[in-house]
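Enquirer: give me a model of this one.
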Amino acid sequence: MTARTLLPVLTVGALLLAGCTTEAAEPAGLTASPTATSSPTPEPTPSPTPTDGIQVHDDPELGIVFEDVPDLTGDEADVYNWIATYQKAYWQTLRTNEVSDIFATFTSSEIQDTMARIPANNSSSNATIAGTFRTRISDIVVAGDTATGVKCDDLGEATFTNDTGTFTAEDVGKDVAQRNKLELIRVDGGIWYVNRLVGDGTC
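Expert: I've put the predicted structure just below:
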């Protein structure tokens, strides 16, 4: 069996991220170790608080790196911070095969359903994802209580493991960074609610 044959199992999370229409999903994760035993213990992803600028979201232990961080303030910075929180929770879900609890606090039921399917599908096939996840958040536009943003997700340094072995992103055809557009709504408490995620090609 080739690595390409394993694609539907090993990269179900990534495939959902690149989906069309309203399909949703996304990150958390670290150590470059390619083994299933290297997955971090799931911990609550903290919610961002309103700030005058962008918070530091890189997490070496989890294995997520935010690249080309823009210089934003006000609402634009808050939107960036919420998208970054989404990214960390998504990667954590992929790394641990357990859905991050924080999704229930700021994402639509559609996104939550998608996130629940990722660990269920991967766990049923003993598939795990490890390594480093690189992401870039850009093109944030705020109009009143609605906002949009773009994220570019690079799984090139991730590893994919199941009962047959460990594979690189290139092995499973996931070495090209994927672009997704997010639609957000501001709700009570200063939360920017991720309402929709749409695949938008490659970066």
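Enquirer: for the rest of this, base every contact and every neighbour count on C-alpha atoms.
Expert: Fine.
Enquirer: how about the strands in this protein?
Expert: With DSSP state E as the criterion, the chain has strands at 64-66, 128-143, 146-162, 165-168, 178-187, 191-202.
Enquirer: tell me the spacing between the closest residue to G13 other than its chain neighbours and I185.
Expert: Leaving aside its chain neighbours, G13 sits nearest to I118 (5.4 Å; criterion: Cα to Cα, 6 or more residues apart in numbering). Distance, I118 to I185, using Cα to Cα, to the nearest Å: 25 Å.
Enquirer: tell me which of these two has more neighbours.
Expert: I118 (25 against 20; other Cα atoms under 10 Å).
Enquirer: redo the strands of the chain as JSON lines? Include distance to N81.
Expert: As requested, the strands of the chain are exported to JSON lines (distance: least, Cα to Cα, whole Å):
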{"stretch": "strand 64-66", "distance to N81": "11"}
{"stretch": "strand 128-143", "distance to N81": "10"}
{"stretch": "strand 146-162", "distance to N81": "11"}
{"stretch": "strand 165-168", "distance to N81": "30"}
{"stretch": "strand 178-187", "distance to N81": "12"}
{"stretch": "strand 191-202", "distance to N81": "9"}
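Enquirer: how about this one, so we can line them up?
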Amino acid sequence: MLGMTEVMPKGSNAQLPAEVAAVRVVLRWQLLPGTPDVDVSALLLTAQGRVREDADFVFYNQPRHPTGLVRHRAKARRPGEASDTLDVDLDRLPGWVDRLVLGASVGDGQDFAAVGGLQLLLFDIAGGPGAAALTRFDLFDVRGCAALLCGELYRRSGGWKFRAIGHRYPSGLGGLAQDFGVTVDDEEPVAAQEPALPPLPTTPPPPSVEQLLPEPAGFSLPPQGPRFLRP
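Expert: Reported below is the predicted structural model:
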């Protein structure tokens, strides 16, 4: 069992223990009425700070990297709490992976202002159930954005470190992904339209009964006219 959890302020860095081969990244938040659903994501970046291809973006619609070394787990919900999780096999990642950016997002039209108690935690997968987290980063001041760059795991001197960032993205998950080279298609598919029908020919209205049947001389109609003449 590893020691106490290191609580990290924004902008700080932590060295992961050398014996940690794989980490579990847990995004946790309070589950209250009206709280939007939250999703964790990861981008595998080269030393140039970019993905090599769109498949290097692991998120809810692409839950597993082609290598199988970064993968989404099912969400967990407990009374008053929910979490979303990624597993990362750090020691098996190919050499071109210089760092992993860890993100969080809510759905379209929603905001982190309604999300309370947001935390990003790292666990040693080998620690087993009940093991303390390696690090914990509490994310404050997250109003006015639909996505967050929570932090990053990066290589340093043959090991791995974690940096607590907490950068807001009002442009949402698409804006976060685009900043690191992911191609995001914002265009909505256009529905096929049937060809327009030619306009119907216009015809003059049929003559009224009064026009067809002129009044006899000296005969006056009542104010509303005969009932059988008007509907």
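Enquirer: give me the TM-score for this pair.
Expert: A TM-score of 0.28 describes the superposed chains when it is computed by TM-score structural alignment, normalised by the length of the first structure; 93 aligned residues with a Cα RMSD of 5.3 Å.
Enquirer: of the strands of the first structure, which is nearest F106 of the first structure?
Expert: Checking the strands of the first structure against F106 of the first structure by Cα to Cα gives strand 191-202 as the closest, at 4.6 Å.
Enquirer: report all helices and strands that that closest one contacts.
Expert: Strand 191-202 of the first structure sits against helix 12-17, helix 74-96, helix 103-106, helix 109-124, strand 178-187, with contacts defined as 3 or more Cα pairs under 8 Å, 6 or more residues apart in numbering; DSSP states H and E.
Enquirer: now do the fourth one against strand 128-143: the angle between them, please.
Expert: Note on geometry: by axes from the mean of the first three to the mean of the last three Cα atoms, to 10 degrees, helix 109-124 of the first structure and strand 128-143 are set 170 degrees apart in direction.
Enquirer: for the last one, same thing?
Expert: For strand 178-187 of the first structure against strand 128-143, the angle by the same axes, to 10 degrees is 50 degrees.
Enquirer: do the longest one as well
Expert: Counting by the same axes, to 10 degrees, helix 74-96 of the first structure lies at 170 degrees to strand 128-143.
Enquirer: so which bits of helix 74-96 of the first structure are buried?
Expert: For helix 74-96 of the first structure, burial by neighbour count (16 or more other Cα atoms under 10 Å) applies to 75-96.
Enquirer: now the helices and strands packed on strand 191-202 of the first structure in a markdown table, with distance to T168 of the first structure?
Expert: As requested, those are arranged in a markdown table below (distance: least, Cα to Cα, whole Å):
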| stretch | distance to T168 of the first structure |
| --- | --- |
| helix 12-17 | 14 |
| helix 74-96 | 15 |
| helix 103-106 | 28 |
| helix 109-124 | 16 |
| strand 178-187 | 16 |
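Enquirer: closest one to G165 of the first structure among those?
Expert: Nearest to G165 of the first structure, of all those, is helix 109-124, at 14.4 Å by Cα to Cα.
Enquirer: would you mark the buried spots in that closest one?
Expert: Neighbour-count burial for helix 109-124 of the first structure [16+ other Cα under 10 Å]: 111-112, 114-119, 121-123.
Enquirer: before we move on, what about stretch 159-175 of the second structure?
Expert: Under the neighbour-count criterion of 16+ other Cα under 10 Å, stretch 159-175 of the second structure has 159-170, 172-174 buried.
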